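Trainee: just a sequence and a predicted model for now, questions to come.
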Amino acid sequence: FAVLEGRLRNPLLPPRLLGYRNLTTAVLAVFVFAGTLAGEYFLFTTYLQNVLGYSPLKAGQAFLPLTLISMAGAGPLATTSVARLGYGATMALALLLCGIGIGLLVPGMSVGGSYPALLPGIAVWGIGGGIAFTVCFSAAGHGIAVEEQGVANAVASTSQQVGSAVGLAAIVAVANSGLDLGVGGAPTPDSVVDGLRVGGLVSAVTAVVISVVVALLLRDRPSAASSPATPSAPGAGVPEATGDEDVRAYS
């Protein structure tokens, strides 16, 4: 892809776009966020069905609180946070909340446990995830010329899909690492829960670490979220979108 793009007069992904820190930081954040999300969704579903004995329908219903809380985070909370804190701090905070929420799920997972024990983690994870999903994608297009908004967000969407696949594979491999999956029979519930906890901890720590990285990479001022930003050297002088419009569109 890189070789072909470098030879085209009108590339699908102009290399200069990667010079925008907002875009590259958002792509990194989306990659890790999607990976932890996909991995933890699998771990959460496995716990509900294989440990607590939920049917597929009941396990699906157990996701409703997470969905509703995420919707709340993706709306006014995301817009207000960007206006007051800027994109960098908001993305970092959202990813930190995701890590904390996933971390809170870990002690709630136990053999013979209950769904209410998972609710604190679900609440924090849902708020962080809702904000992260909205802000990461709006940040990807912030400061990019209007005619290239589609390209910027396509890059972020691609990062989301690749991150989901990589994150799911990595976290499931970690969760299964201590299980005897040979011909000796099915693993015990205790060993399954142990694996789910380890996978959850890896997911949580990864989200926290990337929140620090995002905070260091993108130190934008809150005012940049409500007025056109000054572009960096690549693409200087082209019209840009404003942050408020971006966030409201994705909310």
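Mentor: That came through, no problem. Since the model is a prediction, treat every value here as computed from it, not as a measurement. Residues are numbered from 1 along each chain as shown.
Trainee: only C-alpha atoms from now on, for both contacts and neighbour counts.
Mentor: Noted.
Trainee: A72 contacts G128, correct?
Mentor: No - between A72 and G128 there is no contact under CA atoms under 8 Å: 10.1 Å.
Trainee: of those two, who's got more company?
Mentor: Neighbours were counted for A72 and for G128 using other CA atoms under 10 Å; G128 has more, 29 against 16.
Trainee: which helix or which strand is home to the nearest residue to that one once chain neighbours are set aside?
Mentor: Nearest residue to G128, sequence neighbours excluded (CA to CA, 6 or more residues apart in numbering): A94, at 4.3 Å. Taking DSSP states H and E as the criterion, A94 maps to helix 87-108.
Trainee: just checking, what packs against that helix?
Mentor: Contacts defined by 3 or more CA pairs under 8 Å, 6 or more residues apart in numbering; DSSP states H and E place helix 87-108 against helix 21-46, helix 78-85, helix 119-141, helix 189-217.
Trainee: now that helix: buried residues?
Mentor: For helix 87-108, the neighbour count (16 or more other CA atoms under 10 Å) marks 87-106, 108 as buried.
Trainee: equivalent analysis for stretch 162-177, please.
Mentor: Buried residues in stretch 162-177, counted by 16+ other CA under 10 Å: 162-168, 170-172, 174-176.
Trainee: next, count neighbours for L23.
Mentor: By other CA under 10 Å, the residues close to L23 number 25.
Trainee: swap that for L181, sorry
Mentor: Residues lying near L181 (other CA under 10 Å) number 11.
Trainee: residues contacting it?
Mentor: Shown in contact with L181 (CA atoms under 8 Å, 6 or more residues apart in numbering): P187.
Trainee: name the helix or strand for it, please.
Mentor: Going by DSSP H and E, L181 is not in any helix or strand.
Trainee: and what of G6?
Mentor: helix 2-7.
Trainee: next, the one to line up against it:
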Amino acid sequence: MTEQGTVADGRPPSGNIENQAYTPETRHSGIVLAIIAVTYLMISIDATVVNIALPKIQADLGFSRTSLAWVINAYTVVFGGLLLFGGRIGDILGKRRMLTLGTLIFTTASLVGGLAQSPGLLIAARAVQGAGAALAAPSTMSLIATNFEEGAPRAKALSVYSATAGAGGSIGLILGGVLTDWASWRWVLFINVPIGLAIAVLAPCFIREPVHQRSKVDIAGTITATAGMVALVYAFIRVPEHGWGDGLTIGSYVLAGVLLAAFLVIETRVEPPILPLRLFASRNRSGAYLNVLLLTASMMGLFFFLAQYVQDVMGYSPAKSGFAFLPMTLGMFATVTQVPTLLKKFGAKRLMVAGALLMTGAFVWLIQLTETSAYWSGVFGPLLLFGVGMGLSFMPMNMTVLAGVAPKDAGAASGGVQTMMQLGGALGLAVLVTVFGTAGKNVADDPRGGASPGEWTRHVFTEGMQSAFVAGTAFLAFALLVALVVIKSPAKPKQSD
């Protein structure tokens, strides 16, 4: 998927560019670009790199099927919850400084996670990784804007950055499989250590620090938003094992509602808010935000369940499982290269509709999977279809979010997209894991006839996965409805207040 902060012509949103009076250094432009691009690549890879390793992690550390989702969600929910905070801190304390500090936190947490001997320590390390990523990620594109001259140098840098960032999720699946198969699942975390240390050493030497801005930080908004999302995700993931009537589950839902309501109240009163609610006054922008959340929710579910299916049911090795996702990667990249031309011809709304339709079709296809399905007839086609749909969807959604945004809100608008992606992935996966766990438990309670324990385990998993894909299809069908009904075409630029 394309990096969320760029618009269709490759220029960054104006709100992300510092008002500088200097000409950026270009003497070491290749090194500067490499540092920035590799930083964001490392961060984006970690959203998916552990997916292929999940069966090995489960067997080694003793996770249950449903609690295993926290290996993914601990990273994404903290990352998403702190993204806007990380961007604001970067404005105040220095973007290069936050990139370096965030990378060091991320690297240290990666080392601790790789050494973890218990589920709790691994989950805690993944959460700290997310916090480090939230400090580093918002500064990456802004540092391109302030280290490369406007025009061809900046456009070239942004094109490399966007391609690298977009490749992260897909590369993570392949890299995770190769490392797990050839070394150990722990190396999907250890590999960050030398890369992170190199970034932390080189960034202060080559990247120019933009002028700091004096501004307040919306601490209350950050705390209520992040804690509210963690409580909501926790409540969903408790349901399969403890039921809807469990006291702690109910309490978590209530706490989540209170915290998220408090966040909305705070954002109407604090100045400057971490997420200006005026951004949602635009019908098109609100629809695009909602679709980013819905599409990412389904995508993370696909990664989570299909990565386990091809290993635990189809018997693929981790490396082969990683490469099994190549059709999605190739379909996405082949489509992304054509999207600028297609946008001029058909407009953002039609591409969003087409993308959501293809992704919905892919999930309908995946619902048909059984424990005896073959890769080429049951997995290859849906992955290719889903990849093409992703390629069609994300750049038009970015454009719709950024269309008509006032310069003072451009940074928050683009940061909001990244936040919706991370939170959508975390919350969507929590919901799908809840559906999976409930459906699997109902199947497991039935008599298994003459099936062997291994056959029955594969059957239970597949039945639960099918139910999860039904729920994912509902997400995507809703996204299709939003693209059809909510998004207006052509979008008329309108400045936010």
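Mentor: Happy to help now that I have it. Note that the structure is a prediction, hence the values are computed from the model and not measured.
Trainee: hang on, the earlier thing: so what corresponds to the residue nearest to G128 of the first structure in the second structure?
Mentor: If you follow A94 of the first structure across to the second structure using TM-score structural alignment, you land on G355.
Trainee: residues contacting that match?
Mentor: Contact analysis of G355 of the second structure by CA under 8 Å, 6+ apart lists 388-393.
Trainee: out of everything not next to it in sequence, what's closest to the alignment partner in the second structure of F31 of the first structure?
Mentor: Counting by TM-score structural alignment, F31 of the first structure lines up with L293 in the second structure. When the adjacent residues along the chain are set aside, L293 of the second structure lies closest to G424, with 4.3 Å between them (CA to CA, 6+ apart).
Trainee: repeat for G257 of the second structure
Mentor: Per CA to CA, 6+ apart, closest to G257 of the second structure is G228, 7.1 Å.
Trainee: who's in contact with that neighbour?
Mentor: Going by CA under 8 Å, 6+ apart, G228 of the second structure touches 255-260.
Trainee: now those as CSV including neighbour count and secondary structure?
Mentor: Below are the contacts of G228 of the second structure laid out as CSV (neighbours: other CA atoms under 10 Å; DSSP: H, G, I helix; E, B strand; the rest coil):
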residue, neighbour count, secondary structure
L255, 18, helix
A256, 24, helix
G257, 16, helix
V258, 13, helix
L259, 22, helix
L260, 21, helix
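Trainee: show me what I274 of the second structure aligns to in the first structure.
Mentor: Under TM-score structural alignment, I274 of the second structure pairs with L12 in the first structure.
Trainee: same check, this time on T457 of the second structure
Mentor: Using TM-score structural alignment, the partner of T457 of the second structure in the first structure is T188.
Trainee: one more: G404 of the second structure?
Mentor: Structural alignment places G404 of the second structure opposite G143 in the first structure (criterion: TM-score structural alignment).
Trainee: hmm, its match is touching A224, no?
Mentor: No - using CA under 8 Å, G143 of the first structure makes no contact with A224, being 9.5 Å away.
Trainee: skip the chain neighbours and tell me the closest residue to H459 of the second structure.
Mentor: E371 (6.1 Å).
Trainee: show me what contacts the one you found?
Mentor: For E371 of the second structure, the contacting residues are 313-314, 458-459, 462, by CA under 8 Å, 6+ apart.
Trainee: for the residues you listed, which one is nearest G81 of the second structure?
Mentor: If you rank the contacts of E371 of the second structure by distance to G81 of the second structure using CA to CA, T462 comes first, at 32.0 Å.
Trainee: could you report the distance from the closest one to L369 of the second structure?
Mentor: The gap separating T462 of the second structure from L369 of the second structure is 8 Å, by CA to CA, to the nearest Å.
Trainee: when these two are compared, which one has more neighbours?
Mentor: Between T462 of the second structure and L369, counted using other CA under 10 Å, T462 has the larger neighbour count: 25 against 20.
Trainee: between G143 and A224 of the first structure, point out the one with more neighbours.
Mentor: Neighbour totals were compared for G143 of the first structure and A224, and G143 leads with 28 against 21 (other CA under 10 Å).
Trainee: the more buried one: what secondary structure?
Mentor: Classification of G143 of the first structure by DSSP: H, G, I helix; E, B strand; the rest coil places it in coil.
Trainee: now S211 of the first structure: closest residue in space, sequence neighbours ignored.
Mentor: The shortest distance from S211 of the first structure to any non-neighbouring residue, by CA to CA, 6+ apart, is to A92 (4.2 Å).
Trainee: for that neighbour, what are its contacts?
Mentor: With CA under 8 Å, 6+ apart, A92 of the first structure has these contacts: 210-215.
Trainee: which bit of the second structure covers stretch 61-74 of the first structure?
Mentor: Stretch 61-74 of the first structure corresponds to residues 323-336 in the second structure, going by TM-score structural alignment.
Trainee: contacts for that stretch?
Mentor: Residues from elsewhere that reach stretch 323-336 of the second structure (CA under 8 Å, 6+ apart): 1-2, 167, 170, 173-174, 177, 380-381, 383-392.
Trainee: what about 6 Å?
Mentor: Residues from elsewhere that reach stretch 323-336 of the second structure (CA atoms under 6 Å, 6 or more residues apart in numbering): 170, 174, 383-384, 387-388, 391.
Trainee: and if you look at stretch 211-224 of the first structure?
Mentor: Residues from elsewhere that reach stretch 211-224 of the first structure (CA under 6 Å, 6+ apart): 83-86, 88-89, 92, 95-96.
Trainee: rerun that using 10 Å as the cut-off
Mentor: 21-22, 24-26, 28-29, 32-33, 81-99, 142-143, 205, 207, 210, 229-230, 242-244 (CA atoms under 10 Å, 6 or more residues apart in numbering).
Trainee: I'd like the contacts of stretch 323-336 of the second structure laid out as a markdown table, including distance to A412 of the second structure and neighbour count.
Mentor: Output for these, formatted as a markdown table (distance: CA to CA, whole Å; neighbours: other CA atoms under 10 Å):
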| residue | distance to A412 of the second structure | neighbour count |
| --- | --- | --- |
| S170 | 26 | 25 |
| I174 | 32 | 24 |
| L383 | 32 | 27 |
| L384 | 33 | 22 |
| G387 | 28 | 30 |
| V388 | 28 | 26 |
| G391 | 24 | 29 |
